[in-house]
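In: Just the structure for this:
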Amino acid sequence: MLDTLYRRHPGKLGWVDPYGDTLFNEQEAQVVRQEVAVLIQGCTDDQRKAALLDLAELLEACAATPGSYLWFIGD
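Out: Next up, the predicted model:
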């Protein structure tokens, strides 16, 4: 799902590196959570929507936990 956003998306989500690691702290997770909410609204593919909903849940947990990070691990 994120490959379509890579560096073309104006927000933080587009900077998730598919090949390296990307970390978001709880403040960044809050911002990205809002970006994901917009993507969910416009998503018509059920599998992608499910992935976005899972991501939104992880971002919510990170945003609600001071000192936490959400770590995207590239290949």
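
In: Every contact and neighbour count from this point should use C-alpha atoms.
Out: Fine.

In: Now do the contacts for residue 23.
Out: Residues counted as contacts of residue 23 (CA atoms under 8 Å, 6 or more residues apart in numbering) are 69, 70, 71, 72.

In: Also this sequence, please, to line up against the first:
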Amino acid sequence: MGIELELHSARPGRGSSRATLLRGSYAYGEALAHALSSLDRHGSGKLGWVDPYGDTLFNEQEAEAARREVAALVDDCADGRQRAALLDLDGLLAQCAATPGSYLQFIGD
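Out: Take a look at the predicted model:
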């Protein structure tokens, strides 16, 4: 199980979304899935919404809110690979939050 990330300039469409792709992250899928697996799926946080088996989209406002959650997860993370995955996620969330109309897509297995 893994979660890949793609930052898009606009809401990605069904099928091929390469026309809107700004940046992808495919190196930390398994580590990111493990880092997010402890989150409460029914809690108030944004990252709890991420579906490890399907796709989840965050717009720039949701990305900004999720950055605070990532900071807390990084502080509590002892695993180096998961920490790297969370820092990579934070970079994509920051770019999404700073790019009007953009979306960060979480692609689950």
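
In: After superposition, what is the TM-score?
Out: Remark: TM-score between the superposed chains equals 0.90 [TM-score structural alignment, normalised by the length of the first structure]; 75 aligned residues with a CA RMSD of 1.3 Å.

In: Pull out the buried residues from the contacts of residue 23 of the first structure.
Out: Those of those that meet the buried threshold are 69, 70, by 16 or more other CA atoms under 10 Å.

In: Please identify which pair of the contacts of residue 23 of the first structure lies farthest apart.
Out: Spatially, the most separated pair among the contacts of residue 23 of the first structure is 69 and 72, at 9.7 Å (CA to CA).

In: Check the secondary structure at residue 22 of the first structure for me.
Out: strand (DSSP: H, G, I helix; E, B strand; the rest coil).

In: mind listing what it touches?
Out: Applying CA under 8 Å, 6+ apart, the residues near residue 22 of the first structure are 15, 16, 71, 72, 73, 74.

In: And for residue 8 of the first structure?
Out: By CA under 8 Å, 6+ apart, the neighbours of residue 8 of the first structure are residue 14.

In: Residue 5 of the second structure reaches residue 24, doesn't it?
Out: Yes: counting by CA atoms under 8 Å, residue 24 is a contact partner of residue 5 of the second structure at 5.7 Å.

In: In terms of packing, which of those two has more residues around it?
Out: More crowded of residue 5 of the second structure and residue 24, by other CA atoms under 10 Å: residue 5, with 24 against 14.
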